[in-house]
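Asks: For reference, the sequence and a predicted model appear below.
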Amino acid sequence: MKKVELYKNGMGYFEHLGTVMGEQDVEIALPSLQLNDVLKSLTVLDLGHGRIGGVNYDSIAPLDRRLSEIPVDFASQTSLVGILNQIRGSRIEVQTPAGIVAGRLLGAEMKNAGIGPGAAVQEIHLSVYTAASEIQIVRLESAGALKFTEPGLAADLGRYLDAVNSTHQRDVRRLRIKTIGTGERQIHVSYTSESPIWKTTYRIILEPKQKPLLQGWAIVDNTTPMDWLDVTLTLTAGAPISFVQELSRPVYARRPVVPLPQGIQAYPQTHEGMIESAEQERSQEKQEGMQQFQGDRLSIGRTRLMEAPAPPAADAVAAAELRFSDAMRRQEFETAQAGAVAEQFEYRIKQPVTIRRNESALLPIIHSEMGGEKVAVYRGEESERNPRLAFWLKNSSGLALDAGPVTVIDSDSFAGEGLIGTLQPGESRILSYAVDLGTEISTSRESERRRVEQIVINHGTMRMYSKLVEKKIYKIRNNNDAARTVVIEHPVRPRWTLVGTAPVESSSNYYRFRVEASPKSTTDFAVLEELPQESSFAVSSITPDQIAVWVRDRFIERETEKALQAITGKKSEIDALNGRLQALEREQSEIFKDQERVRGNMQRLTQSPEEASLRRRYISQLEEQENRLAAIRTERAALESTLSSTQKDLDTHIRNLTLNKKL
């Protein structure tokens, strides 16, 4: 391990550099959970004249499945005798004091061997069928070595042992990189994998008449299965996009099941015999033409095959691979030289770092004097009476500061703790760390509505623009023996704007005002804000009473009053005309109702002389009513004509009325 770069998104970039000789394999151990990340990002370069043959790693298949792929069932036996009996018939060689016994294994068994009176031990005896058609019994205890000469048997046993051994290290996976080449060469390996997020902590040392001192430390955890010995460590406060994908798990695609085509059932038919006709001759000529056409197609195909370019030579492929490797090396070199990219910033530890596996370290990243001052901060929206002691920090270190906790030491004493966000060079930030018990702040509100400042009449709508002014008073009581600089954080409200005193600083949510509070005294500080308000009225619906109220409250001036009164005057004329029309309609309805009564009475009268006078009276009454109805119709027509012209005049007046008056 030569280089480690840790990121704030929980990822790490690791580089290894080592030397290989010939076709030596390189092994790298890593946690099982990181295998997917490594498979996604692994880069291996042979910096000499060799090449990389491939990378193997332990399978994640269950042990039972891996053991089932081994021809010999070694797992069912735990003793040597049992394992030897599993390979009966295999070729073996046994080295004995008398020489080498070679042949096929017939079996193995345990036999008792007496040692002293009443004592016995067990020995393993092998039965070997030799090439001389002899069965020799070999005591394994006296043998020097047992060798499997059966082809593939030793490899199967090795696979079994590797599979069993991998279960003892479930959390560790090993990558085996195969190298191809001659001589001594350097191999470069890099990859990204999940890593604990590195953290930052700060200390601010405050002393009278001295500049504040900021000290920053990074907490780094080595959870990899290997030691970091003199590595180049870089801590990047960026969050590149990263994700997890199950690359180490075998994935099988689902394929559709296509049924086999069923044969066409053909039924026997009988056909009539016929002589050869002209149509058969034309059909034969057509078939000959098709054969010639197919021959042309075949010849064209052969021509194209002959014209196809030959595959590239092995030297050309090797040259292409060399150019690609050079490009990768150049890209890696340029990226390393680039340092911080875009919004990311990094801390490069100057000295090599050593962190043992499963250990953590606290590494210094900054030690610099800073600009700033001690203040008391009060956030106006909170119900607390006491402000917070704070340090108004200005990042004059020239470095970006990552977010983290801060411990404040004031005059060699612990003063408190706080949190800061990411701080760019030259940026200021307030760090509150304790409660100021010597200062109390209370608030009160006053609000008033200012008179209308502007009136706009257009397209039949009148808009009044006014402002609501609110005053918030901060009453600061400084009970300390020394003067106190109080920073008031007044909340920013949508659509409200400040009036008068400008803040010394603004954030997205607060205005910050600096107030100097004298010792043992009370200081008032007022913040004025105004809210624009708009009221809309349809000009046609404005009443004389509304105009009177607006004039009384001085919302409108004389010109606007006259324009509105002209409209209300026209509306009064229209209302009078409508009233007269409604009265005529009521009178006409009453006449119609009375005429129905009279006609009903006339129908009930007889032709007698006694009722003749009453009939004449009814006829006279009907005549008078008809005359009145005629007069009503004449008057209604005149009123409707006058109403129509008056309404048109009003609509035209409203439509043409335009006014923009600032008061």
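Replies: Right, received. Where do you want to start? Residues are numbered from 1 along each chain as shown.
Asks: going forward, measure contacts between C-alpha atoms and count neighbours the same way
Replies: Will do.
Asks: list the contacts for the closest residue to Ser506 other than its chain neighbours?
Replies: Leaving aside its chain neighbours, Ser506 sits nearest to Arg512 (5.8 Å; criterion: C-alpha to C-alpha, 6 or more residues apart in numbering). Taking C-alpha atoms under 8 Å, 6 or more residues apart in numbering, we find Arg512 in contact with 487-490, 503-506.
Asks: So which of the residues you listed wins on neighbours?
Replies: Among the contacts of Arg512, Val487 has the most neighbours (other C-alpha atoms under 10 Å), with 25 neighbours.
Asks: Okay, and Asp575 sits in which element?
Replies: For Asp575, the element it lies in under DSSP states H and E is helix 558-604.
Asks: Moving C-terminal from that helix, which element do we reach first?
Replies: Sequence-wise, the next helix or strand downstream of helix 558-604 (DSSP H and E) is helix 612-656.
Asks: Included below, for side-by-side comparison, is a second structure:
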Amino acid sequence: KTSYRLVMPAKAGENGALQGWAIVENQTDNDWKDVNLSLVSGRPISFVQDLYQPLYMPRPTVEPELFASLRPQTYGGGMELEKGKVAMVPGGKLKGGRNETDAANKEGRAKYRSPPAPTAGAPVELAMADMAMAEEDSDEAKSMNAVSSVTSAAAAERLGELFQYTVPAVTLPRQRSAMLPIVTDPVQVEKVSIYNLNVLAGHPLNGAIVTNTTGKHLLQGPVTVLDGGGYAGDATIDNVAPGDHRLISFAIDIPVRVDATSHKDESRVIAGRIINGVLVLTNKLVGTQEYQIDNTSTDDKVVVVEHPFRQGWKLTGSEQPFEKTPALYRYKVPVAATKSVKHVVSEEYVQTESLAIMDLDLGSIDFYLKNGAIPQKVKDALTKAAKMKMDMSETQRAIDARQNEINAIAADQNRLRENMRTVQNQQSQYYQRLLTKLNDQETQVEAKQTELEKLRTALEAKRTELGAYLMTLQVE
């Protein structure tokens, strides 16, 4: 495990100081005395496999197969290759034999022997050490120099794709732990305030952009931040390769307020065409997010605004982010002391929408006819289709009216039949009156059913005509 301390620079443009410790635990039952300790940074793939338990592979049971007697085969001879010869070396030893191979192995081991551990100065004693405070001539107490109070005890070097810290002469009692200083280097630090709407809506966080200029691989771990000679907060940092940079945040920036409530997405049609009766519309969605930043402090600030990345959306504003992650855009927004700045992020998303004209109602067609972005030829085709659909709608209304009339007559016929059942004398004038009226209504029903059938036939013909018109319609 690693732990760091970052000393922020006193002025802009100056380097900060990074100090790192490796937390080492002696979990053995032996004391370590003057041990050369190698600490490797990286994430090699490792696993645990049980090699004690025997493995039994299940084997299938195979029944013997009976074959008919085969005729003996005669194979022709092939071309023989020249047999290998054993060469002799002076002294009667076999070239490539055991004696020469052993000598080569010894020479190889001597040539590729691991390099010796770096020579140590004084042994690194990890027991409790007394800390002496140096006093100045004046009576006022001075703050401790956090940069010069720690000296690295490790030598750093690459180890293949990994990175190795070597600490010589380590003394550590059994079942004890210690912190070994492995990094004490200046680093490039830029003070910033980091704002993310999903982290804290009203204020950014005090932070920094730390560039790894140490030339060493830095493992992830906690970071204690010192600023102005005092404690400023705690942060965490991910694995950082040499030359790479990371953002850290360690406190809330109270004097800076951010209002990010102004957000809107608008959609408008920018193009349209008709392909085989399908209205293909190109819509542009325009998204705007405003960040109102108020700096009430007496210091100039640089606010890093983290704006969420949306798949398929394209930035359209003049200001571009200084970096992008898989989930965020990052913008640097300078804000002078006691000033306010509005930062606007504009995005657009173009999508295609397909609508079958046959299924559109007249209201939807009228809406698209009033859209100025659709070409006039497409509007003319839509107008003709709308007239044909309006004619179909009128025919449908006539069908509904005839059907309602038939239903009303049928209901009245049921009433007449019920009344006729109550009349005992079928030769009476009242019964004959009901019978005549029922007969007249039946004639009306037959006539209206004939009209209804004609209307349905006409509606189907108009639907077929509209479908044939739309099926071959190609308008750009």
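Replies: Looks like it came in fine. Given the structure is predicted, the values throughout are model-derived calculations rather than measurements.
Asks: Overlay them and tell me the TM-score.
Replies: The TM-score (TM-score structural alignment, normalised by the length of the second structure) is 0.64; 385 aligned residues with a C-alpha RMSD of 4.8 Å.
Asks: ok so, going back, out of the contacts of Arg512 of the first structure, list just those in strands.
Replies: When DSSP state E is applied, the contacts of Arg512 of the first structure are split such that 487-490, 505-506 fall in strands.
Asks: between the residues you listed, which is nearest Arg203 of the first structure?
Replies: Set against Arg203 of the first structure, the nearest of these by C-alpha to C-alpha is Val487 (22.6 Å).
Asks: can you tell me which residue in the first structure aligns to Asp29 of the second structure?
Replies: In the first structure, the residue matched to Asp29 of the second structure (TM-score structural alignment) is Pro225.
Asks: residues contacting the corresponding residue of the first structure for Asn212 of the second structure?
Replies: In the first structure, Asn212 of the second structure lines up with Asn395, judged by TM-score structural alignment. Contacts for Asn395 of the first structure (C-alpha under 8 Å, 6+ apart) come out as 370-371, 423-428.
Asks: list the ones among those that the second structure also has?
Replies: Checking the contacts of Asn395 of the first structure against the second structure (both residues aligned by TM-score structural alignment, their matches' C-alpha atoms under 8 Å), the contacts still present are 370-371, 423-428.
Asks: Separate out the buried members of those.
Replies: 370-371, 423-424, 428 (16 or more other C-alpha atoms under 10 Å).
Asks: Let me know the closest of the residues you listed to Tyr465 of the first structure.
Replies: Ser428 (39.2 Å).
Asks: measure the counterpart of the closest one in the second structure to Glu190 of the second structure for me?
Replies: If you follow Ser428 of the first structure across to the second structure using TM-score structural alignment, you land on His245. For His245 of the second structure, the distance to Glu190 of the second structure equals 11 Å [C-alpha to C-alpha, to the nearest Å].
Asks: about what we covered before: looking at the contacts of Asn395 of the first structure, which are in strands?
Replies: Those of these mapping onto strands are 371, 428, per DSSP E.
Asks: Kindly indicate which of the contacts of Asn395 of the first structure lies nearest Leu45 of the first structure.
Replies: Nearest to Leu45 of the first structure among the contacts of Asn395 of the first structure: Gln424, at 37.5 Å, using C-alpha to C-alpha.
Asks: Quick check: the closest residue to the closest one other than its chain neighbours vs Val138 of the first structure, distance?
Replies: In this structure, Gln424 of the first structure finds its nearest non-sequential neighbour in Ala400, 4.5 Å apart by C-alpha to C-alpha, 6+ apart. Using C-alpha to C-alpha, Ala400 of the first structure is found at 77 Å from Val138 of the first structure.
Asks: how about the strands of the stretch 351-500 of the first structure, start to end?
Replies: Secondary structure of the stretch 351-500 of the first structure by DSSP state E, counting those that start in this stretch: the strands cover 353-355, 359-369, 371-379, 388-394, 404-410, 413-420, 428-435, 439-449, 454-458, 461-478, 484-491, 497-499.
Asks: Let me have these in a markdown table, extended by distance to Ala237 of the first structure.
Replies: A markdown table is the format used below for those (distance: least, C-alpha to C-alpha, whole Å):
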| stretch | distance to Ala237 of the first structure |
| --- | --- |
| strand 353-355 | 19 |
| strand 359-369 | 13 |
| strand 371-379 | 23 |
| strand 388-394 | 20 |
| strand 404-410 | 12 |
| strand 413-420 | 14 |
| strand 428-435 | 19 |
| strand 439-449 | 38 |
| strand 454-458 | 53 |
| strand 461-478 | 40 |
| strand 484-491 | 29 |
| strand 497-499 | 37 |
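Asks: Of all those strands, which one is nearest Glu585 of the first structure?
Replies: Among the strands of the stretch 351-500 of the first structure, strand 461-478 comes nearest to Glu585 of the first structure, with 33.6 Å by C-alpha to C-alpha.
Asks: Report the angle between the closest one and helix 558-604.
Replies: Orientation of strand 461-478 of the first structure against helix 558-604 (axes from the mean of the first three to the mean of the last three C-alpha atoms, to 10 degrees) gives an angle of 130 degrees.
Asks: Alright, calling it a day.
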